[in-house]
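**Q** give the three-dimensional model of this entry:
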Amino acid sequence: MENEQVLSSLLGEVKGAIIHGYADVKVKNIILDSRKVLPGSLFVALRGTQVDGHQFIHTAAELGATAILCEELPENVREDVTYVEVEDSAAAMGLIAAAFYGHPSKKVKLVGVTGTNGKTSVATFLFQLFRALGYRCGLLSTVQNQIEDEVIPSTHTTPDAVALNALLVQMAARKCSHVFMEVSSHSVAQHRITGLHFAGGIFTNITHDHLDFHKTFDNYIKAKKGFFDALPKSAFALINIDDRRGNVMVQNTKARIETYSLQTLATFKGKIISDTLAGMHMEINSQEVWFRVIGRFNAYNLLAVYGAAVLLGEKEEAVLTELSNLKSPPGRFEQFHSADHIVGIVDYAHTPDALENVLETITHLRQGNEQVITVVGCGGNRDAEKRPKMAEIACRYSNRVILTSDNPRFEDPMDILDQMRKGVPPLDYKKTTVIEDRHEAILKAGLEAAPGDIILIAGKGHENYQDVKGVKHHFDDKEVLMEVFAKRAGN
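**A** Predicted coordinates:
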């Protein structure tokens, strides 16, 4: 997209910026990777977790950058380059990117969803619901970014501020009226959403996760809360008040606070009447509805979606009618059935709380002597504290447990599995097996199951790869499960 802006016009909302050079230079694009700089680029020097962009300021200038955004001037400044010195490059970049692209988030109704678990489901359900209600919509999620029917693969829960605004421009150009977006704690802490205008924010829950990045649970909570702190007065803040930190999230928000709950009085109150593998019967604000999705965790998701839709001005009856037809997003409690009546469930559960939610749901759905076989692993180079907890939870709810590799990344898979094994209670040693190869682990679970048994394959969900030493190898839990079912059927 051809776009050219005067530098000074992009700095209107950036406080405390010091300009060294000419403020009226033209900016053709905003670049974070010095290797991609072209004549006319504004290069942003970001301090990342792995690399400091300030090391590449000279390279960017050599390649023709018109301007450099940085927190610290280089030793040798060039007269043909304008340097913009700011306190925080990432925060300034968010504001500059929004201005460069003409504030596209103000041209749509942008709703953000944050929390440890449920973000993808709530954002995807909202996208599906509003399309069913006749609107043109955009989706920004872990699974994929989507403009109407066009799927744009995603690499992070939330893209960087430049990519995000560029996507929102496309969505606005395609006449999308609503955009639903997962907002990760990383994206708040790293200012990827700075400069965006939200019509509403939703809080699902908060549990132990991402301490590899945030270091402390308090920092993690502050990052989530930062999203609500920044919401404008015109927005709504919809919170799950059954989570004890729900009210903490909105302590300092200017937005209108609304609530949802299964346990207490709330703006949007739900009650589960019955829950089976076939579907869930619920009461929402005194109206009874049958849903295709199942599980207590999905009851919360549905309440969040219903509440947000009503707060966006939709009629309650129309919302409930369309919600009753929705299916789970890929890899979220996704069910598969073998010819001999084994139930396979593929779920993205990769936190202790998410795994417990899924296994609790399976426990409630059991009707007889079905055995529950859980295949689970933990990702490498991520929060290691949750590894023994994940194994303990799997053992507590399952008849048999197979600990296996997930995305080991740059760690030794057996080191991860050894840490998981520390969480296995001594009484559960006999029912727990360690198989490093994930394909072999799923195969074992599938071939040893008896008719009627339930196999949970947790941790990867929608992902179709395994990340090993920086290389993504094709791997899909669902494909392996189908392979097992075919073997059982003798095909």
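**Q** please make it C-alpha for all contacts and neighbour counts, starting now.
**A** OK.
**Q** quick check: longest strand of this structure.
**A** Longest strand in the chain by number of residues, with DSSP state E as the criterion: strand 268-276.
**Q** distance from that strand to the middle of the chain?
**A** 25 Å (C-alpha atoms, centre = their mean, to the nearest Å).
**Q** buried sites along the very next helix or strand once past it?
**A** Reading on from strand 268-276 to the C-terminus, the next helix or strand found by DSSP states H and E is strand 279-284. Applying a neighbour-count criterion of 16 or more other C-alpha atoms under 10 Å, the buried positions in strand 279-284 are Met280, His281, Met282, Glu283, Ile284.
**Q** with stretch 323-332 instead?
**A** If you call a residue buried by 16+ other C-alpha under 10 Å, then stretch 323-332 has these buried ones: Leu323, Ser324, Leu326, Lys327, Ser328, Pro329, Pro330, Gly331, Arg332.
**Q** one step back: by contact count, what packs against the longest strand of the chain?
**A** Using 3 or more C-alpha pairs under 8 Å, 6 or more residues apart in numbering; DSSP states H and E, the elements in contact with strand 268-276 are strand 256-261, strand 279-284, helix 296-311.
**Q** could you rerun that using 10 Å?
**A** Judged by 3 or more C-alpha pairs under 10 Å, 6 or more residues apart in numbering; DSSP states H and E, strand 268-276 is in contact with strand 256-261, strand 279-284, strand 287-291, helix 296-311, helix 352-365.
**Q** second chain to compare with the first, below:
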Amino acid sequence: MSVLKDILYKVNMKAVTGDTGVTVNDIHFDSRKVKLNDVFVAIRGSISDGHDFIKNAENQGALAIVCEEIPKETINGVTYIEVEDTKKALAYISANYYDNPSEKLKLVGVTGTNGKTTIATLLYDLFTKAGYKCGLLSTVKVMVGSEEHTAIRTTPDSITINSYLKDMNDAGVEFCFMEVSSHGIDQHRTTALKFKGGIFTNLSHDHLDYHKDFAEYRDVKKRFFDELPSSAFALTNADDKNGAVMLQNTKAKKYTYALKSYADYKAQILENNFTGLLLKIDEQELWTRLIGNFNAYNILAIYAAADLLGLQTLEILRIISELNSVSGRFQYVISKKEKITAIVDYAHTPDALKNVLETINSIRTKNEELITVVGCGGDRDATKRPKMGHIASALSSKVIFTSDNPRTEDPEKIIADVEAGVEPQNFKKTMSVTNRKQAIKTACQMAGPNDIILIAGKGHETYQEVNGERIDFDDLKIVNEFLKQLDK
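**A** Down below sits the predicted model:
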């Protein structure tokens, strides 16, 4: 139970009709969840407009309505608050309702195109192993201490975020590591949160179905750093040309990490193979089970963040050497008989796919073939599809184009878009098998001794999304079953 005027603290109100001294029960932006004495916040979305459901919320007993336009017909006893932006208002209302939980722990946000999940999860693992009670808000899962919850999206809505953070407060969590997506920033889901630090990984082609162009995508990411307080740190990848852009207007203390450029935190790759990486970080050698150049950046980022958060250097290095790869990120299995290596990776952007393929090519001896199984999601940025086709066919020995999460699109049309990027000299390398399970089976049947199969795009996901339905589907489980059949 909260007093309405208390949860409206920092909300920019244009007009108020009714009493703000009333006691409200709960807050919702979905009118179907509204009960007696709740607050309903009307959000304008891409598919529906919450303002169309104000009447529903009133009928279900809403005591207060937060909206961008007060309805012509109002109800006696209901308080109406008109604001400029209900998404922003929801962020402050949610934080206030849960007693601003982000202020009671050290919250670190990770943003960028690739590496968010790995960095946030590894930081959670590192600090947990160091003896701290930690929280995690990621694409793969939500952790409140050791208690696991299912993640719905990369950056949840403001109510959900603050609800989890309040649970973390109650559980005695000291550090929380959180993925921050461009959608989340743009929709003000992180606006009212107090961050101790922000980490920028890299920026490449993604989400241009949502953002009108790359500049807008970049500027939305930058806004996260612009809003960091002076008490926070801003840590960015100096090898990415957008790293410097992120730091331009931030009030936070600025730090950089890099493999190639001058930076506050530097690393050098000494060895890179299928068993892991040998790195030199700040003149200290470190062995990690994680594989590939892109993971060298991820390891360096968590090393830098842990240092900025006060952990001792030798302790950081010791724990990093014990960390395992994150679910669906360069996970691999090797068949016993034929020694076929199958790698499952979430690479679903051109840059991520290029990184994974270049990593595999830098490690393999070239005596074995690299067979890639890849597709693109439906109802998402279609402009990246030909790029994915071009990269996969240029950097693999053979490619099987297949279905990813087609959602409401025709999977064969998506595959045709991907195939459009294949250059003539690579046509013979490619084939299409629409059924993903059959595509994985085909790759296993095509593979010879010591060959490598990359299954890209879905990573940790244990479902396939087809016409609004989620069907059980786990790339790692399926390829493992087919490889075991070959071993018989």
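**Q** would you mind finding the match for Met280 of the first structure in the second structure?
**A** In the second structure, the residue paired with Met280 of the first structure is Leu277, using TM-score structural alignment.
**Q** which residue in the first structure aligns with Lys251 of the second structure?
**A** With TM-score structural alignment defining the correspondence, Lys251 of the second structure maps onto Lys254 in the first structure.
**Q** report how many residues lie close to the residue nearest to its match when sequence neighbours are not counted.
**A** Nearest residue to Lys254 of the first structure, sequence neighbours excluded (C-alpha to C-alpha, 6 or more residues apart in numbering): Lys233, at 4.8 Å. Lys233 of the first structure: 13 surrounding residues under other C-alpha atoms under 10 Å.
**Q** tell me who's in contact with Lys233 of the first structure.
**A** By C-alpha atoms under 10 Å, 6 or more residues apart in numbering, the contact list for Lys233 of the first structure reads Ala199, Gly200, Thr253, Lys254, Ala255, Arg256.
**Q** mind giving me TSV with these and columns for distance to Ile454 of the first structure and neighbour count?
**A** Listed next are the contacts of Lys233 of the first structure as TSV, based on distance: C-alpha to C-alpha, whole Å; neighbours: other C-alpha atoms under 10 Å:
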residue	distance to Ile454 of the first structure	neighbour count
Ala199	41	24
Gly200	38	26
Thr253	44	21
Lys254	46	17
Ala255	44	21
Arg256	43	15
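**Q** and the residue of the first structure positioned farthest from its centre, helix, strand or coil?
**A** Relative to the centre of the first structure, the most outlying C-alpha is that of Glu79, 43.4 Å out, by C-alpha atoms, centre = their mean. When the structure is reduced to helix, strand and coil (DSSP: H, G, I helix; E, B strand; the rest coil), Glu79 of the first structure reads as coil.
**Q** what sits against the closest residue to it other than its chain neighbours?
**A** Using C-alpha to C-alpha, 6+ apart and skipping residues adjacent in sequence, the residue nearest Glu79 of the first structure is Gly21, 7.2 Å away. The neighbours of Gly21 of the first structure, taking C-alpha under 10 Å, 6+ apart as the test, are Ala67, Val77, Arg78, Glu79, Asp80, Val81, Thr82, Tyr83, Val84.
**Q** quick one: which of those residues is nearest to Ala489 of the first structure?
**A** Minimum separation from Ala489 of the first structure among the contacts of Gly21 of the first structure (C-alpha to C-alpha) is found for Ala67, which lies at 64.2 Å.
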